[in-house]
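Visitor: How does the following fold in three dimensions:
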Amino acid sequence: MDVCFYYIHQVARSWKNLKFVATTTNSLFHAKFKHMYPKFKDDANVIISSWILLSTSWVEVDLVFIPLLPANKAHWKLRVLDIKAHTQRVLKSSTYNDIKVRIGIEPFVSMLSCLMKCVGIWKKDSIELNMDLDFSLPQQKNGHDCGIYMVKYAEYMLYDNIGSMPMKFNAGRARLNVASLLFQYQEIGKARKTVRLTGGESIFLE
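Guide: Next up, the predicted model:
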């Protein structure tokens, strides 16, 4: 799943004419928040003293894409934190018990609200984080396509055009496109590293 979110991060960094500035977290972020929650319920300050690695400062972005896995690990979902709107949107690609989703996400709602206020992104007296469960999006037909559906949701959201996403698409072809672009990003990274090592004077690509 972290590969999917790495891809989304690269899309948010490099694609043109996007409507939002965005970043991502990963499964470690999800696991760390889940692990901290019992202590957080007793002392909210625990979130301040914890080391949480972010790829991009949240002060600089509009949206944060976050993976969500319920307690029974049945199905990955995409959480989208809209910083300006104080909203956390949950995008699901498969029918799943609404109550279980809400129970699974409640710890993150309270902890993210506290984190945003503690680091000064939101004011201390600002409204709490709202939660929006979206059931209207295209749904997968099997039990193993949740990753590519999250990728497609994120792509359309970055263009503020998720309402136009086709209800059916070729998941296999979409995965090949993602793999191809990931390879390109890897080669670009190698090229940049070569430029740095050579002082930027020359570059050789086979």
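Visitor: switch to C-alpha atoms for all contacts and neighbour counts from now on
Guide: OK.
Visitor: Do a quick rundown of the helices in the chain.
Guide: Taking DSSP state H to define them, one finds helices in the chain at 2-14, 27-42, 46-49, 98-118, 146-158, 171-197.
Visitor: Of those, which is nearest Val61?
Guide: helix 2-14 (10.3 Å; Cα to Cα).
Visitor: Pick the most buried one from the helices of the chain.
Guide: Ranked by mean neighbour count, those are led by helix 146-158 with a mean of 21 (mean count of other Cα atoms under 10 Å).
Visitor: For that helix, name the packing helices and strands.
Guide: Here helix 146-158 touches helix 2-14, strand 77-82, helix 171-197, going by 3 or more Cα pairs under 8 Å, 6 or more residues apart in numbering; DSSP states H and E.
Visitor: want to throw the ones you listed into JSON lines with distance to Ser126?
Guide: Formatted as JSON lines, the helices and strands packed on helix 146-158 follow (distance: least, Cα to Cα, whole Å):
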{"stretch": "helix 2-14", "distance to Ser126": "28"}
{"stretch": "strand 77-82", "distance to Ser126": "14"}
{"stretch": "helix 171-197", "distance to Ser126": "39"}
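Visitor: Tell me which of the ones you listed sits nearest to Phe40.
Guide: strand 77-82 (20.0 Å).
Visitor: want to put them side by side, so please do this one too:
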Amino acid sequence: MGALTDSRKRLSADHCLSADHRLPYPSLSPPSLIPPFKRAKLSPIPEHDPSTSDFPPIRPSPQIIHSAAAASTSSTPGPSPSSITASTPLPHRRRLPPPPFQRSIHGPQRILRVFQLGGAARAYATGHSWFSPQSPPPRPLGLQQYVELVNSVTHPSPPTPAAITNATRQAEVAPFEVVAIEEDEDERKQQNEEEVMGSVVVRRVPPYKELYEASRQKRDAKLKTLEFEVRLTEQGRLSLERLAEALPRITPKKEEVPEPFVPLTDEDEEMVRQALHGKNRHERLAVHEPSNIVITREIMQCLNNQEWLNDEAINLYLDLLKERELREPCRFLKCHFFNTFFYKKLISSGYDYKAVRRWTTKRKLGYSLIDCDKIFVPIHKEVHWCLAVINIRDKKFQYLDSLGGMDMKVLNVLAKYIVDEVKDKSGQQMDVLSWKQEGVKNLPLQENGWDCGMFMLKYIDFYSRDMDLIFGQKQMHYFRRRTAKEILSLRAE
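Guide: Just a heads-up that it's a prediction; the model follows:
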């Protein structure tokens, strides 16, 4: 059996390599390199059918016929050469079922697998479709079909004139795209702009970059959120800028409150209310040790509305004004504040300088009166309080009456006193004849019969600040509560 199979292979090879049937392809020479045909070992040799074969029938050479005859004359019985050519099976082998279709001698399958062609190549070579039921089943590739397939791949056939005409028409109708890619530094400045010239579209940016940017913008949700926040912040900033420009036009200018009119806090208001409206009238509310003045609720209640101020409240407040000046000398004038008993003592028995001579010693005060800018003297006239000022800085004797009155006698007494004081303390002779004596005009006047003491204290307060008298009757309620708060805290503001 093996000898018969080998003989068939040699027969096919000798047939392909014979001089009479040598293939006309120069690429396959020399003939010794042509691989032998290959088929199943037990497959019968099909008879040649000219209608179904693309290659000429196999005609064995005389050498092959002679070798077959010699084999038949040997001592071993076997089939005759005619039986071999007639494809009769061997008598001592089981007959195999016939194949579904006649197989022709084909080329080596391994070479086709190297090129990964497989069944598709066989279908292409035979011109039949695997999926068409009307087409006959494909035949395996023979040696000739294999060579044709190789030549068709390496040397494609030239296109026909009809195909060239169709391709030209499609190129003329459909516009084509030219992509300009710059690889130098100008690539960073590329813009997504397109210039259309006829049927030619020129892009400055490659399509893959456009697709990448479009995909990134669509899918990057965080970037969209940040862009929204940036736009929102920018709109808010622009709104604030417009509001800042419009506020000065729609908002009235808020004037700064002068220091003498700073409103009291809620805590201060509550403290003053308890001090002025408590039940225990003898309760001590404040004790000023330097002047040894004790303020009880009974004394403090003189600061209620429609009450006359008493000497204790006035004298303690004047001491607090002096302490304020010593605490902040740069903000206030250098002043001296006589208490409510000074003028009474000076004129107790006519004019008596010796009665008040020791009141102003330098050891007691720490300074001389002649060095002060202003000296304030409270004047009490039975039921009315007035103020006299020795204005050394401006060389004036001033009289301030909240009812608009004038008393020249008071100014003459004070002029004589300051001459005696300077002569007694420094030995100098002071000429006050050239000084001006005036009743201050355009004073804020009281409009009732009980705020004269409060007006006098505010005259002293504003003059010690070197301020104009810019208050009136409507501020008296506030000044009473503020004075009570400063006495309770023992600190003038």
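Visitor: Give me the TM-score for these two chains.
Guide: The TM-score (TM-score structural alignment, normalised by the length of structure 1) is 0.70; 172 aligned residues with a Cα RMSD of 2.7 Å.
Visitor: thinking again about what came up before, TSV please, covering the helices of structure 1 and showing distance to Lys73 of structure 1.
Guide: Output for these, formatted as TSV (distance: least, Cα to Cα, whole Å):
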stretch	distance to Lys73 of structure 1
helix 2-14	15
helix 27-42	12
helix 46-49	24
helix 98-118	11
helix 146-158	12
helix 171-197	22
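Visitor: With Leu63 of structure 1 as the reference, name the closest of these.
Guide: Comparing those by their distance to Leu63 of structure 1 (Cα to Cα), the top pick is helix 146-158, with 8.7 Å.
Visitor: So which bit of structure 2 is that closest one matched to?
Guide: Under TM-score structural alignment, helix 146-158 of structure 1 corresponds to residues 452-464 of structure 2.
Visitor: average offset between the matching stretch and structure 1?
Guide: Compared with structure 1 after the fit, stretch 452-464 of structure 2 shows a mean deviation of 1.2 Å (mean Cα distance after the TM-score superposition for structure 1).
Visitor: got a list of what the residue nearest to the spatial centre of structure 1 touches?
Guide: Closest residue to the average C-alpha location of structure 1: Phe65 at 2.0 Å, with Cα atoms, centre = their mean. Shown in contact with Phe65 of structure 1 (Cα atoms under 8 Å, 6 or more residues apart in numbering): Phe5, Ala22, Thr23, Thr24, Thr25, Leu78, Arg79, Val80, Leu81, Ala154.
Visitor: Could you see which of the residues you listed carry over to structure 2?
Guide: Contacts conserved in structure 2 for the contacts of Phe65 of structure 1, counting by both residues aligned by TM-score structural alignment, their matches' Cα atoms under 8 Å: Ala22, Thr23, Thr24, Thr25, Leu78, Arg79, Val80, Leu81, Ala154.
Visitor: Please identify which of those residues is nearest to Arg192 of structure 1.
Guide: Ranked by distance to Arg192 of structure 1 (Cα to Cα), the kept ones among the contacts of Phe65 of structure 1 are led by Thr23 at 21.2 Å.
Visitor: Next SSE downstream of whichever strand or helix holds Ala275 of structure 2?
Guide: Per DSSP states H and E: Ala275 of structure 2 is located in helix 266-277. Scanning forward in sequence from helix 266-277 of structure 2 by DSSP H and E, the next helix or strand is strand 284-288.
Visitor: okay, the helix or strand following that next one sits on what stretch of structure 1?
Guide: Next in sequence after strand 284-288 of structure 2, counting helices and strands by DSSP H and E, comes strand 293-296. Alignment of strand 293-296 of structure 2 against structure 1: no match, by TM-score structural alignment.
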